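Participant: based on what follows, work out the 3D shape:
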Amino acid sequence: KANIMDFEVQSVIGRGKHAKVVLCKHNKTGRAYAIKVLLKSKKDPNAEILTENSMIESLILRQMAHPFIVTLYSAFQGKERLYLVMEYVSGGELYFHVSQYGRFEESRAHFYAAEIVLALEYLHAKNIVFCDLKLENIMLSRTGHVKLTDFGMARQLDATGRWYIDRNCTLEYMAPEVLLGAPFHFTSDWWSFGIVLFEMISGYHPFYCEDRERICELITTGVVEYPETVSAPARDLMRGLFVRNAEKRLGRAGHAARHHAYFQGVDWDAVLNLRPPPFVPELTNECDIRFFDEQFTSEPVNDWTPVRPSMLMSPTEAESRFTNFSYNAHPLV
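Facilitator: Predicted coordinates:
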């Protein structure tokens, strides 16, 4: 089975509250991978939640086989950390591209939107709610196609078809019903999709404010103002996605977003088969990190990788602490 000593860390490429993502090369094959590293900390007041999230992320990702969702290759652990070995999506986050280069032309946003629609439909067909759709969790592959990443907040719904989320999800993308205490459902993902589409086309968030209480107020009662650059079909699509009554929101059962006029003429089979993209990242090699923020890539990597074999765990010891976390279905070649 794989362990962290099989890899050479190249750079930090992402960071959250309780985890980092590092770019690594496999020692034997030289192939690049993105490894999400989560600290085990019994002292952390959120330790139980973090453990549950990491377990669920591993279980959900191993079910995924879709061109617009990141691939999980392996999951293992050491005495102090959990590791998720995923494909390295070298084109960077959509957030990086919008923040560094400005809003997208609507034709480019339309291209990505169609791919995101298929990814969400795939998840929902498996009874999975993504729960944290945002520009930071949508990345570009080296061939110019989207990949949904970071399934730490995702959940597979139970028989009730609903899930009450914790407050670790990103406030700015939460649907109004969730803020008001209702359970998360598929339609909540479609609200977040509307936010993502608005940001791609306009370059800014429709409800952003420095005051978090004011953000909540804007999400639940505010009026969305659309810039002149937004086309009429895009505006109408977002109006349907921003309906505050989840039972009447576009994306609910029988009212799929893909059937809206904004997507009229889209060949969905061509989308799934990776039609030519409007933008392909220029990369010099497999480990190119030019599309990742320097606030991450400038961080030291030493604190996040063990240098002693004693920090590893035997398979038996690992499974006794985090049952079913380990996964090794894909060969690391």
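Participant: drop to CA atoms for contacts and neighbour counts, all remaining ones
Facilitator: Noted.
Participant: show me what stretch 23-35 is in contact with.
Facilitator: Stretch 23-35 has contacts (Cα atoms under 8 Å, 6 or more residues apart in numbering) with 6-13, 21-22, 83-89, 286-287, 332-333.
Participant: residues in contact with Glu57?
Facilitator: Residues near Glu57 by Cα under 8 Å, 6+ apart: Asp150, Phe151, Gly152, Met153, Ala154.
Participant: now these: which count as buried?
Facilitator: Listed as buried from these are Asp150, Phe151, Gly152, Met153, Ala154; burial here means 16 or more other Cα atoms under 10 Å.
Participant: out of those, which sit inside strands?
Facilitator: Applying DSSP state E to the buried ones among the contacts of Glu57, no entry is found in strands.
Participant: Lys248: which of those residues is nearest?
Facilitator: Distance to Lys248, by Cα to Cα, is smallest for Ala154 among these, at 23.1 Å.
Participant: here is the second sequence; please produce its structure so I can put it next to the first one:
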Amino acid sequence: MEEEMAVDHVPEEPAADVVLEEEPHESSAGGWPRAEDMAVDESVPEEYVEEEHMADIVRDEEFPYEREEAAPAKQQEEGLMGSTAEDDYASDSESAMDETSAFIVPTDETGNNAANARSLSDSDVETGDDNAALQTRTAKSRVLSQRYEVLKIVGEGAYGLVMKCRRRKDNQYVAIKEFKIEDDDPDADDVRRTSQREVQLLKELQHRHVVTFIEDFHVDDRLFIVMEFVPCNLLEVLESHVGGLDREMIRSVIFQLVSAMVFIHNKNIVYRDIKPENLLVTDSGEIKLCDFGFARHFSRPNETLTDYVATRWYRAPELLLGPPWKEQGKQVSLPYGPAVDMWAIGCLMGELVDGEPLFAGDSDIDQLYKIQKVQGAIPKHQWELFSRNPNNTGIVFGVKEPLTLRRRYAGKLNDVELDFLEGLLRLDPETRLTGPQCLRHPYLKNLASEDV
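Facilitator: Sure thing, here's the model as predicted:
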């Protein structure tokens, strides 16, 4: 009989996932899905559509975009190209800042973009009734139209949207992420800081497994970030491979992701939001990490962070011990570092094996419970911190005999693969595999030598 946990579960409403799309290619390699199978709605924001008062916006007739069927989207906690952290414990300004970076296309039960990913209506944008607003709208459209042709929306949320566009000078497809920053918005400062930080990090992190930054520009209250366009994300790949990916595909994904993390951590940056939606995938199976809204710099290699982050299902146990609290008038925070990214890679690897999230908690407490059901009790020092936290008063975990990863993936992973996964999912961050240790592990060692 499954052990009981002395705590109520608080379900969290999942957000829909963003689906990216690319023009069809002639072939696809290595079992990766073809771009034409990853279609999205073609709606273009009304403010970017040709109108009589915006006659300078010209669409290239020799490059019409095609109408394609939308691919089903798996409901999960957060969406691609920006994340909304519904944290139980988010209370500080950094957490509030992180919650503003969502660009999500709602989906219905069929997986199609809700309301056909509608174009922005008259209620969403200023109309000709307000001359000043019309001038702003027209000016913004002119700036975009001079450089890019807007083809369709691929993601939309409270603070902006993501568009698939064509660069006019060379007809290259790009993704443009638009942040809407209005001074009268109470979250304006947070959105501004988050967007500026993402630009800074994208400029700094030029790597083959990080989405390529092209440019950024402002028009009035909008910030536009231009990046390379990649056809789909890893969540969509999982959806097209029922029961999980084959083992060589998994090894390729994990190797590329670890390589990116080694590069990022060497820059004294923690990414903090690894999940399938944030890994873009090319037709040839190359991985590109996107969405750096949660990423943070360290001023020193051994510095630790304390603000509360990460998508729950991929959140390390050291992030689940409760919010900061006061003892004897002093604030108590629980620090963490790059090891949280390595834990998330382990969670992702487990999900790729059979297509099921390894730890799918309904709340932070439930998340910690599910981790212990498989991995056993958290270390003594973590339990002491958890128990000291007044927010956790009365919570007792009744786990007696853990399932273990070896039983969870019996017959699905060999000994080398299991040893690698167990190293990533060690409860104590001090003993968890680091990026360089992963590359030296027998699971990835030959890929690392081939990549040099």
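Participant: got the buried ones among the contacts of Glu57 of the first structure as CSV, with distance to Lys36 of the first structure columns?
Facilitator: Below are these laid out as CSV (distance: Cα to Cα, whole Å):
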residue, distance to Lys36 of the first structure
Asp150, 9
Phe151, 11
Gly152, 11
Met153, 14
Ala154, 16
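Participant: gap between the aligned residue in the first structure for Thr194 of the second structure and Phe151 of the first structure?
Facilitator: When the first structure is aligned by TM-score structural alignment, Thr194 of the second structure is paired with Asn53. Taking Cα to Cα, to the nearest Å as the measure, Asn53 of the first structure falls 8 Å from Phe151 of the first structure.
Participant: and if you look at Tyr95 of the first structure?
Facilitator: To Phe151 of the first structure, Tyr95 of the first structure is 17 Å away according to Cα to Cα.
Participant: ok, now Ala19 of the first structure?
Facilitator: In terms of Cα to Cα, Ala19 of the first structure sits 13 Å off from Phe151 of the first structure.
Participant: again, but for Pro183 of the first structure
Facilitator: Taking Cα to Cα, one finds Pro183 of the first structure at 18 Å from Phe151 of the first structure.
Participant: burial measure for Met344 of the second structure, as a count.
Facilitator: Just so we're on the same page, residue 344 of the second structure is Ala rather than Met. The tally of other residues near Ala344 of the second structure (other Cα atoms under 10 Å) stands at 24.
Participant: that one and Ile274 touch, don't they?
Facilitator: Yes. Using Cα atoms under 8 Å, Ala344 of the second structure makes contact with Ile274 at a distance of 5.9 Å.
Participant: and for the two, which residues touch both?
Facilitator: Both Ala344 of the second structure and Ile274 are in contact with Tyr314, where contact means Cα under 8 Å, 6+ apart.
Participant: distance check, the closest residue in space to Thr404 of the second structure that isn't next to it in sequence against Tyr409 of the second structure.
Facilitator: What sits nearest to Thr404 of the second structure in space, not counting adjacent residues and going by Cα to Cα, 6 or more residues apart in numbering, is Val374, at 4.7 Å. Counting by Cα to Cα, the separation of Val374 of the second structure from Tyr409 of the second structure is 11 Å.
Participant: for the counterpart of Leu140 of the first structure in the second structure, give me its contacts.
Facilitator: Superposed on the second structure with TM-score structural alignment, Leu140 of the first structure falls opposite Val281. Residues in contact with Val281 of the second structure (Cα under 8 Å, 6+ apart) are Val230, Pro231, Cys232, Asn233, Leu234, Ile287, Lys288.
Participant: which position in the first structure pairs with the first one?
Facilitator: If I follow you right, that is Val230 of the second structure. For Val230 of the second structure, the aligned position in the first structure is occupied by Val89, per TM-score structural alignment.
Participant: go ahead and confirm that match touches Met139.
Facilitator: Yes. Taking Cα under 8 Å as the definition, Val89 of the first structure is a contact partner of Met139 at 6.6 Å.
Participant: looking at these two, which is more packed in?
Facilitator: More neighbours surround Val89 than the other of Val89 of the first structure and Met139, with 28 against 25 (other Cα under 10 Å).
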